[in-house]
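Asker: The sequence and its predicted three-dimensional model are supplied below.
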Amino acid sequence: MRRLLPTYAETVDLPAAYAYPEGRPWLRAQMVSSADGAAVLEGRSGGLSGRADKRVFALTRALADVILVGASTVRVEGYRPPEIRPEFQPLRAGRPSAPPLAIVSRSLDLDLDDPAYREAEPRTIVVTARRAPAARLAAVREVADVIVAGEDLVDVGYAVDALVERGHRRLLCEGGPRLLAEVAAVGRLDELCLTLSPLLIAGSAPRILNGVALQPAQRMELAQLLEEDGFLFARYVRAPA
């Protein structure tokens, strides 16, 4: 993998290139898009990926304290408990062997027999609203930790604060597009790591943020650009106010 920006280099120290900033909580999103802006291919983001993208995806997981993800993405993408590649395991020194999933669901329409709940170590966190179905909430508590954030709908900003209070200062959001749009809308998106796949999709696939338009639009600055096998790996950070 080579670095194109901010300075050119033929080789890249990936853990250093994706290191979290020190001194404050930081929420990073990791997403992939086709060259024409599609967030999925045949219903899944995995179809847009490649070897280098999978390596970056594995690295950002290894660096994170927690992985924030929507319940629909867990179902569609077939999530399992996170496992860290051996090459990145030293990055977990002093922390649990893998970051927990924090799964956002208002309805709690979850398959609680799924390995993402039954086999997760550390224990999966489910983020929901106070008016979630009581019976479902009781069942969820048997297999996962629970954060109640909001009344009728999940308050994503409150959820992020609650995760930080639990010690998860390096947050990674893996989407999907609806959840990521909500994270941006409440002003919590500090960084976007975007893989641009050299594919054209067309059709009606959603963008990586799929929700109400941001008012005003959020300005991002390009901090880094890497390339391998025609894939571009951009790191955008939120511009100062």
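Answerer: Here it is on my side, so go on. Residues are numbered from 1 along each chain as shown.
Asker: alpha carbons only for contacts and neighbour counts from here, please
Answerer: OK.
Asker: Grab the longest helix from this protein for me.
Answerer: The residue-count maximum for a helix in the chain (DSSP state H) belongs to helix 51-63.
Asker: and for the helix or strand following it, what are the contacting residues?
Answerer: Scanning forward in sequence from helix 51-63, with DSSP states H and E defining helices and strands, the next element found is strand 66-70. Counting by CA atoms under 8 Å, 6 or more residues apart in numbering, the neighbours of strand 66-70 from elsewhere in the structure are 61, 99-105, 168, 170-176, 179.
Asker: Over to stretch 133-151?
Answerer: By CA under 8 Å, 6+ apart, stretch 133-151 touches 107-108, 112, 117-118, 123-131, 154-156, 158-159, 162.
Asker: Which entries within the residues you listed meet the buried criterion?
Answerer: Buried by 16 or more other CA atoms under 10 Å: 107-108, 112, 117-118, 123-130, 154-156, 159, 162, out of the contacts of stretch 133-151.
Asker: The most far-flung residue of the chain relative to its centre in helix, strand or coil?
Answerer: Among the C-alpha atoms of the chain, the one farthest from their average position, using CA atoms, centre = their mean, is that of residue 135, at 28.5 Å. What DSSP: H, G, I helix; E, B strand; the rest coil gives for residue 135 is helix.
Asker: Please report how far it lies from residue 141.
Answerer: 10 Å (CA to CA, to the nearest Å).
Asker: repeat for residue 93
Answerer: From residue 93 over to residue 141 the distance is 29 Å, taken as CA to CA.
Asker: So those two - more neighbours on which side?
Answerer: Using other CA atoms under 10 Å as the criterion, residue 93 and residue 141 rank with residue 141 on top: 13 against 8.
Asker: what's the helix or strand for that one?
Answerer: In the assignment (DSSP H and E), residue 141 maps to helix 134-143.
Asker: So which bits of that helix are buried?
Answerer: For helix 134-143, the buried set under the neighbour-count rule, 16+ other CA under 10 Å, comprises 137, 140, 143.
Asker: got another, please set it beside the one above:
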Amino acid sequence: MRQLIPEPPPPRSRPEPELSTVYAYPRGARRWLRANLVASVDGLAQADGASRGLSGPADLRVLRTLRGLADVVLVGGATVRTEGYHRPVVVREEFAEARAAAGQPPAAAIAVVSSSLDVDFDSPLYTDAVTPTITVTVADAPPERLELARAAGEVLIAGPRGRVDLAEAVDRLVDTGRSRLLCEGGPKLLAAVAAAGRLDELCLSVSPQLRAGDGLRLLDGPAFPVPMKLNLHTLLTEDGFLFARYVVT
């Protein structure tokens, strides 16, 4: 891994950047929600219906680092199904000391956002989680599914009906002390988080591929009335990938 922006100081034989330092959450922030997604050079967020075909070893290292720093990983119910989120975040020894010092549990919790609760509550994502998986839904979710969700673990109600109120969901997580948030999408969830005014940072992995054709972009939702402006904070590269860290201005 090589850091391009900001350019590291001499000497030229620089050590590889420490990802935990590069992606450290800002100190003193009451809440910080970052999103992490991968896209092809021409902007597609999926290859053959999922993001796995766009990823690579370096991208997975960044993903593991971001998960190792987070309190909660937000994912949409559709992403759980299409991306194969069958297992919880695993405990990684390299983050154990830092997490303990920060008062964090051994691994981040996954929070599944779903109004319909079309989720397999018997999957290892729920049954094998070291840090219990959270279900984020609405008050008028199907009652029988809501009962199963509550039996499986923590349920957070955010909104009376229809779609989950992402602003309320994020704020309630923060109120419980879980302030370091990571959104892994998909594009519909990320668009909703950004539209709700809760996105602080975008970690974008640009895969060295051209895909063309039709497919999802990074955000899938109504156009913003005013474009969201970003500031390029950090840029890394490895194996042809670019890893950009943008901060919302």
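Answerer: Perfect, thanks for sending it. If you're wondering where the values come from, they're calculated on a predicted model, not measured in any experiment.
Asker: What does the superposition give as a TM-score?
Answerer: Taking TM-score structural alignment, normalised by the length of the first structure as the basis, the two superposed chains have a TM-score of 0.96; 239 aligned residues with a CA RMSD of 1.1 Å.
Asker: Could you find the closest non-adjacent residue to residue 246 of the second structure?
Answerer: Closest residue in space to residue 246 of the second structure, ignoring its immediate chain neighbours: residue 232 at 4.6 Å, by CA to CA, 6 or more residues apart in numbering.
Asker: Can you report how many residues neighbour the alignment partner in the second structure of residue 14 of the first structure?
Answerer: In the second structure, residue 14 of the first structure lines up with residue 19, judged by TM-score structural alignment. Residue 19 of the second structure: 15 surrounding residues under other CA under 10 Å.
Asker: Residue 19 of the second structure and residue 96 of the second structure: what is the separation?
Answerer: For residue 19 of the second structure, the distance to residue 96 of the second structure under the criterion CA to CA works out to 15 Å.
Asker: ditto for residue 123 of the second structure
Answerer: The spacing between residue 123 of the second structure and residue 96 of the second structure, counted by CA to CA, is 25 Å.
Asker: re earlier: return the member of the buried residues of helix 134-143 of the first structure nearest to residue 208 of the first structure.
Answerer: For the buried residues of helix 134-143 of the first structure, the minimum distance to residue 208 of the first structure (CA to CA) is 28.6 Å, reached by residue 140.
Asker: Next, please give the residue ranges for the helices of the first structure.
Answerer: Counting by DSSP H, the segments of the first structure that form helices are 14-17, 51-63, 71-77, 115-118, 134-143, 156-165, 177-185.
Asker: Tell me which of the ones you listed is the most buried.
Answerer: For these, the stretch with the most neighbours on average is helix 177-185, a mean of 21; neighbours defined as mean count of other CA atoms under 10 Å.
Asker: And the strands in the first structure?
Answerer: In the first structure, the strands defined using DSSP state E lie at 2-5, 26-34, 66-70, 101-104, 125-128, 145-148, 170-173, 191-197, 220-228, 231-238.
Asker: Any idea which of those gets closest to residue 82 of the first structure?
Answerer: Closest to residue 82 of the first structure of the strands of the first structure is strand 101-104 (CA to CA; 7.6 Å).
Asker: which residues sit against that closest one?
Answerer: By CA under 8 Å, 6+ apart, the residues outside strand 101-104 of the first structure that reach it are 66-71, 74, 81-82, 123-128, 154.
Asker: repeat that with 7 Å
Answerer: When contacts are defined by CA atoms under 7 Å, 6 or more residues apart in numbering, strand 101-104 of the first structure is touched by residues 66-71, 124-128.
Asker: Just flag the most distant two among the residues you listed.
Answerer: Longest distance between any two of these is 16.3 Å, between 66 and 128; criterion CA to CA.
Asker: What residue in the second structure is paired with residue 225 of the first structure?
Answerer: Residue 225 of the first structure maps onto residue 235 in the second structure when the alignment is built from TM-score structural alignment.
Asker: how much does the helix holding residue 141 of the first structure stray from the second structure?
Answerer: In this overlay with the second structure, the average offset of helix 134-143 of the first structure from its partner residues is 0.8 Å by mean CA distance after the TM-score superposition for the first structure.
Asker: Could you tell me where that helix falls in the second structure?
Answerer: Using TM-score structural alignment, the match for helix 134-143 of the first structure in the second structure runs over residues 143-152.
Asker: same check, this time on stretch 50-66 of the first structure
Answerer: Aligned by TM-score structural alignment, stretch 50-66 of the first structure corresponds to residues 56-72 of the second structure.
Asker: Likewise for stretch 187-204 of the first structure?
Answerer: Stretch 187-204 of the first structure covers residues 197-214 of the second structure once aligned (TM-score structural alignment).
Asker: Likewise for stretch 108-123 of the first structure?
Answerer: Mapping stretch 108-123 of the first structure onto the second structure (TM-score structural alignment) gives residues 117-132.
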